[in-house]
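1. can you look at this prediction? I've put the sequence above it.
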Amino acid sequence: MIEVVYALAHKQWIISIPYEDGMTALEAAERAGLMDDHPEIRSRPLVLGLFGNEVGQRHVLEDGDRVEICRPLSLDPREMRRRAVATGRHMGQKD
């Protein structure tokens, strides 16, 4: 099985699809149907990851892989740290 994952800030979708020899990361992402359900994915260049590491769309998968459909960061991590320091908070601290 292959897992295809798409996550927003407060919600995530994990779809399992059958593994087939020679399946690429792009094929898995398309077969999972998440791009049809979430049109915003197609509104920018598609970036895919495999267990947290970026891979090309033609990357050949192995049984048990997890393909992640990446989205852009909402804010640059350095800017997030600057804002936290400016308000006297620590990273990850809730208001």
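-> Cool, the structure landed.
2. when you work out contacts or count neighbours from here on, use the C-alpha atoms and nothing else.
-> Fine.
3. so residue 91 is in which element?
-> Residue 91 belongs to no helix or strand when assigned by DSSP states H and E.
4. cool, residue 80 as well?
-> Residue 80 belongs to helix 77-86 when assigned by DSSP H and E.
5. before we go on, here's another structure to hold up against the first:
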Amino acid sequence: MSATFSVEVCYALPDAQTLIAIDVPAGATVQQAIDASGILRKHPEIDLSKQKVGIYGKVKPLDAPLADHDRVEIYRPLIVDPKMARQRRVDKTRREGSIEGRKWLSKDSR
């Protein structure tokens, strides 16, 4: 009998998360775990040729080997560049009369 690993395959949408626990043979890859989990049938919108995958938040190639208790994550494409989103929040906060989120007290409100 060959050794097996327990791994989880995870895909998160804005309103729901799919987490599938499976056993894979020792030496299995990220791709093999994704295929064995059936997550691609449940979420046909996943396109592994365009979307990144990783293990515990670190991007990995599909042929990366797995270890026992790894969590394989399938990442959705970013809608907005994180740096740009932060700059928009800062600009909005400044327009509202504060600097980096700290409201300054006016002389009248003390």
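-> Great, that's in hand. Just so it is clear, the model here is predicted, and its values are computed rather than measured.
6. quick check: TM-score for this pair?
-> In this superposition the chains share a TM-score of 0.84, using TM-score structural alignment, normalised by the length of structure 1; 91 aligned residues with a C-alpha RMSD of 2.0 Å.
7. before we move on, back to that, centre of the chain to the helix holding residue 80 of structure 1, how far?
-> 23 Å (C-alpha atoms, centre = their mean, to the nearest Å).
8. quick one: contacts of it?
-> 90-91 (C-alpha atoms under 8 Å, 6 or more residues apart in numbering).
9. comparing it with structure 2, how large is the average distance?
-> When structure 2 is superposed, helix 77-86 of structure 1 averages 1.1 Å from its matched positions, counting by mean C-alpha distance after the TM-score superposition for structure 1.
10. residue range in structure 2 corresponding to that helix, please.
-> Under TM-score structural alignment, helix 77-86 of structure 1 corresponds to residues 82-91 of structure 2.
11. buried residues in the matching stretch?
-> Neighbour counts using 16 or more other C-alpha atoms under 10 Å place residue 90 of stretch 82-91 of structure 2 among the buried residues.
12. again, but for stretch 66-85 of structure 2
-> Here stretch 66-85 of structure 2 shows 66-67, 70-76 as buried, counting by 16+ other C-alpha under 10 Å.
13. quick check: nearest residue in space to residue 26 of structure 2, chain neighbours excluded?
-> For residue 26 of structure 2, ignoring the flanking residues on the chain, the nearest one in space by C-alpha to C-alpha, 6 or more residues apart in numbering is residue 4 at 5.1 Å.
14. tell me how many other residues surround the one you found.
-> Residue 4 of structure 2 has 15 neighbouring residues, counting by other C-alpha atoms under 10 Å.
15. great, nothing more from me.
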